[in-house]
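S.K.: okay, sequence plus prediction incoming.
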Amino acid sequence: MVKKILRGLFTLIGLIAGYLIGAAILKGRYFSQINYINTNTVYKVLFLVFCVLFFGIIFFIISPWINSLIIKLMDYIENNIQKVPGTEILFGTVGGIIGLIISSLVLSVFSRISVIWSIISIVVNIITAIIFADIAVKKREELMTFFYGLKKAGSSKEKKSKTVSRGTPKVLDTSVIIDGRIFDICQTGFVEGTLVIPNFVLRELRHIADSSDALKRNRGRRGLDILNKIQKELNIKVEMYEKDFPEIEEVDIKLLKLAQVLNGMVITNDYNLNKVAEFQGVPVLNINELANAIKPVVLPGEEMVIQIVKDGKESGQGIAYLDDGTMIVVEGGKKHIGETLEVIVTSVLQTAAGRMIFAKRKE
């Protein structure tokens, strides 16, 4: 629809340009010297019609290329504006308007002198607007503090139901919503910033909740329950992001694109998404990495009391688990399954899946 409107507009511009050019040519010296054409109205009209049609057809033909350039320019401007924080756009616009007003007031007297002064005033207006916009963007923190102080003084009795957070936006992945631990982490207050729940993630959760497979259906419903708890019980700002990226099919790639647009982070426990995000330079908070990081540190030589629950992969090995799920491999523990033993830690192995502890029975 936009392409058709632009093509019609450029064709109209071509028709008008043809008429103006034809009229200017008829008033020129060359045609004024030809008495036959100059006195014959029919030839003048035919010449004007020829110019109008000629330039109209030319603009009609080249309009698709002009349309593509305009659309590319609009996409480029839109993508770059989306990456700029809203405060910078706001303060830059206000600063530019103030600069234009000041420069227009100063140069309004001189602009009437001559055409050259008019051109100079336009240039000065543009430069002044850019300078004031840059100053407003660089001083936005001080201006925000000033206006926030005025607002706080005027409405000191007003209470906010949600905590206003100025941290980096956190985009939630489908897997981390179903996992549910994000609710407990946010409840502790360690996560700052707005929690962003994209609409395409919500659609994926609904699709999982409507699955014919019982396990998938339960996972999807659990994710929807977690979302309701996050919105109702957490003292943190939660936003639903309605915009989609129809040119991208995969939800994971949409998440990374959204994080780039919002200049935020992705919260996930998906190992593959974590690696793709690292490759694309998108910051990621991995719940599994956080869980591994807060597990108690165990050093070789430490003693602990554990219960052997099953045999290991290697011959004679027994397996035990700590309260946080850390697996302990005990040499010679197979024959003590079901017993509680005192063991000594021999080594600790940190893997992408978690932490493994190797131990032997204390003599």
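M.R.: Yep, that arrived. Numbering: from 1, shown residues only.
S.K.: please count neighbours and contacts with C-alpha atoms only from this point.
M.R.: Noted.
S.K.: buried sites along the helix or strand encompassing residue 258?
M.R.: Per DSSP states H and E: residue 258 is located in helix 251-262. Buried residues in helix 251-262, defined by neighbour count with 16 or more other CA atoms under 10 Å: 251-252, 254-262.
S.K.: distance of the residue lying closest to residue 88 once chain neighbours are set aside from residue 151?
M.R.: Residue nearest to residue 88 in three dimensions, not counting chain neighbours: residue 137, with 5.4 Å by CA to CA, 6 or more residues apart in numbering. From residue 137 over to residue 151 the distance is 20 Å, taken as CA to CA, to the nearest Å.
S.K.: out of the two, which sits in the more crowded spot?
M.R.: Shown here are residue 137 and residue 151; by other CA atoms under 10 Å, residue 137 has more neighbours (19 against 11).
S.K.: okay but the more buried one is in contact with residue 94, surely?
M.R.: No. Taking CA atoms under 8 Å as the definition, residue 137 is not a contact partner of residue 94, at 9.5 Å.
S.K.: just checking, what packs against whichever strand or helix holds the residue nearest to residue 88?
M.R.: Using DSSP H and E, residue 137 maps to helix 115-138. If contacts are counted by 3 or more CA pairs under 8 Å, 6 or more residues apart in numbering; DSSP states H and E, helix 115-138 sits against helix 86-107.
S.K.: can you state the direction angle for the helix it packs on and helix 115-138?
M.R.: With axes from the mean of the first three to the mean of the last three CA atoms, to 10 degrees defining the directions, helix 86-107 sits at 150 degrees from helix 115-138.
S.K.: helices and strands around helix 86-107, which ones?
M.R.: helix 115-138, helix 140-154.
S.K.: most tightly surrounded among the ones you listed?
M.R.: Greatest average neighbour count among those goes to helix 115-138 (a mean of 17), per mean count of other CA atoms under 10 Å.
S.K.: take the one below as the second:
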Amino acid sequence: MTISEKKAVPVNRNRLLSIDFWVRILGMVVLGYVGWYFSSSSASNPATEDEILAMQLLTLSGAGLGLLITHRVTLYPIRDINQRLRRSTAQEMLALGLGTLLGVVIGALLAIPLSHLPGLLGSYLPAIASFFTIYFSIVAFEYHKKNLVNFGISLQTSKARPVKEAVPMRRTCLVDTSAIIDGRVLAVVRSGFLDGILVVPRFVLNELQLLADSSDDMKRMRGRRGLDMLEEIRKDDQLRLEMPNEDVANARGVDQKLVTLALQDGHALITNDKNLSQVAELQGVQVLNLNVLSDAVRPPVGAGEMLVVKVREEGREREQGIGYLEDGTMVVVEDARERIGDEVRVIVSRVWTNDRGRMVFGRIMGSAGAFYGGKNDASNYPARS
């Protein structure tokens, strides 16, 4: 089952209703008894008619209050905690456990001197101090949970290997929506050129889901492709994928959240978005652009080299033909309009490069000016990367 094809989990509504019902009944009985107890304890003996009426009203009020709010103050918090625990990652659970343990230890140490204070301070201050130490310890461990896990990994590595053979820790890489949809990141990681942990935050997944549910056919196709690619990455045993639920406060838009999260946690950023790459690099984020990588690994083509190209279509200028190399680079061949459909040997006269890719100009081998070329207007042709 892919992420884009999630099925709703059936819920036993009768069971939930029965739990709510019995909890309400129990709350009604307990609060009704509490109302009766306090009203009867303050009444005279024997009770007057007004006191009896007050007892009845307090009992009914307590019972009604218990019927209305008991499930909200008992079942709802329990269900919320259960859902949070199910969505929590191993890092978050580790931070919660260590933070609670440290808070309990510090609170117990503080409770000893605080309990000797006179009066109410000695009675209540130890409990209050313990509560705040536990709370702030959990917050501190939660904020530094990634550093905590990385520290544990480095300790384990140093114990397992001698110092000279210690391997560097794998870096974590945030993956942008455009890189997921592109799909090449999967092949790059499998090839071993990118060794790291891929991190896809929840807000990136939400953006993919919005694209997959879009009314526009093109956006819907791109969103579904991205979700399928993400599912393929998740199923690959050779890759490590993390999908944290954390969001970025005070950040608008997915791009700004990615840059902020990369700066905050020290991630690299994998993207194909040129604007996002420039903004991230200006702020000091390491950017891994797949288009730049693709241009870097292309075989070099220089003036004077011979290529074998199949002429596929007419060019925009007179007597020109258009062909393509295996990597998609456009080749403009002079005097090749009559050779459409044929494979020809071309001598490269010039290579034109811009930020979107490269274009090669040449003449058919053996024709006049094959080594020097003529005047070619490169701006008439869109770059194909």
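M.R.: Yes, it's here. Keep in mind the model is a prediction, meaning the values are calculated, not measured.
S.K.: how far apart are the helix holding residue 137 of the first structure and its match in the second structure?
M.R.: Helix 115-138 of the first structure: mean distance to aligned residues in the second structure after superposition is 3.4 Å, counting by mean CA distance after the TM-score superposition for the first structure.
S.K.: any idea how far that helix is from the chain center?
M.R.: In terms of CA atoms, centre = their mean, to the nearest Å, the centre of helix 115-138 of the first structure is found 32 Å from the chain centre.
S.K.: what sits up against it?
M.R.: If you take CA atoms under 8 Å, 6 or more residues apart in numbering as the criterion, helix 115-138 of the first structure is touched by 88-89, 91-100, 103-104, 107, 110-112.
S.K.: please apply the same query to stretch 186-197 of the second structure.
M.R.: Looking at what lies outside stretch 186-197 of the second structure - CA under 8 Å, 6+ apart - the contacts are 170-173, 233, 238-242.
S.K.: got a quick ChimeraX command for the buried subset of the residues you listed?
M.R.: Filtering the contacts of stretch 186-197 of the second structure down to the buried ones (16+ other CA under 10 Å) takes a single ChimeraX command:
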select :172,173,233,241,242
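S.K.: assign a three-state SS to residue 61 of the second structure, would you?
M.R.: helix (DSSP: H, G, I helix; E, B strand; the rest coil).
S.K.: wait, it touches residue 35, no?
M.R.: Yes. Counting by CA under 8 Å, residue 61 of the second structure does reach residue 35; the two are 7.4 Å apart.
S.K.: more neighbours, these two?
M.R.: residue 35 (21 against 17).
S.K.: quick check: the equivalent of the more buried one over in the first structure vs residue 51 of the first structure, distance?
M.R.: Alignment note: residue 35 of the second structure maps to residue 21 in the first structure; criterion TM-score structural alignment. Relative to residue 51 of the first structure, residue 21 of the first structure is positioned 7 Å away (CA to CA).
S.K.: likewise residue 292 of the first structure?
M.R.: On the measure of CA to CA, residue 292 of the first structure and residue 51 of the first structure end up 77 Å apart.
S.K.: all the strands of the second structure, residue numbers only.
M.R.: 171-175, 196-199, 241-242, 268-271, 287-289, 306-314, 321-324, 330-334, 343-354, 357-364 (DSSP state E).
S.K.: average gap between the longest one and the first structure?
M.R.: Plainly put, strand 343-354 of the second structure ends up 3.0 Å away from its match in the first structure on average once the two are laid over each other (mean CA distance after the TM-score superposition for the first structure).
S.K.: quick check: closest non-adjacent residue to residue 165 of the first structure.
M.R.: Using CA to CA, 6+ apart and skipping residues adjacent in sequence, the residue nearest residue 165 of the first structure is residue 193, 5.0 Å away.
S.K.: ditto for residue 343 of the first structure
M.R.: That would be residue 361: by CA to CA, 6+ apart, it lies 4.3 Å from residue 343 of the first structure.
S.K.: re earlier: as CSV, the helices and strands packed on helix 86-107 of the first structure with distance to residue 8 of the first structure would be great.
M.R.: Compiled in CSV, those are given as follows (distance: least, CA to CA, whole Å):
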stretch, distance to residue 8 of the first structure
helix 115-138, 31
helix 140-154, 43
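S.K.: quick one, which of those gets closest to residue 342 of the first structure.
M.R.: Closest to residue 342 of the first structure of those, according to CA to CA: helix 140-154, at 58.8 Å.
S.K.: other residues contacting the closest one?
M.R.: Helix 140-154 of the first structure is contacted from outside by 87-88, 91, using CA under 8 Å, 6+ apart.
S.K.: most neighbours, which of these?
M.R.: Most surrounded of the contacts of helix 140-154 of the first structure: other CA under 10 Å gives residue 91, at 22 neighbours.
S.K.: please tell me how far that one sits from residue 121 of the first structure.
M.R.: 24 Å.
S.K.: what residue of the second structure is the furthest out?
M.R.: Ranked by distance from the centre of the second structure (CA atoms, centre = their mean), the top residue is residue 46, with 69.3 Å.
S.K.: for that one, what are its contacts?
M.R.: Taking CA under 8 Å, 6+ apart as the definition of contact, residue 46 of the second structure has no neighbours.
S.K.: show me which of residue 292 and residue 51 of the first structure is the more surrounded one.
M.R.: When neighbours are counted by other CA under 10 Å, residue 292 of the first structure and residue 51 differ, and residue 51 comes out ahead with 23 against 18.
S.K.: nearest residue to that one in space, please, no chain neighbours.
M.R.: Excluding the flanking residues, the one nearest residue 51 of the first structure by CA to CA, 6+ apart is residue 18, at 4.8 Å.
S.K.: what about that neighbour, how many residues nearby?
M.R.: 23.
S.K.: show me what contacts the spatially closest residue to residue 185 of the second structure that is not a sequence neighbour?
M.R.: Nearest non-adjacent residue to residue 185 of the second structure, counting by CA to CA, 6+ apart: residue 179, 6.7 Å away. Residues in contact with residue 179 of the second structure (CA under 8 Å, 6+ apart) are 185, 270-272, 290.
S.K.: Throw the residues you listed into JSON lines and include distance to residue 204 of the second structure and neighbour count, thanks.
M.R.: JSON lines is the format used below for these (distance: CA to CA, whole Å; neighbours: other CA atoms under 10 Å):
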{"residue": "185", "distance to residue 204 of the second structure": "16", "neighbour count": "21"}
{"residue": "270", "distance to residue 204 of the second structure": "13", "neighbour count": "23"}
{"residue": "271", "distance to residue 204 of the second structure": "12", "neighbour count": "23"}
{"residue": "272", "distance to residue 204 of the second structure": "14", "neighbour count": "22"}
{"residue": "290", "distance to residue 204 of the second structure": "18", "neighbour count": "19"}
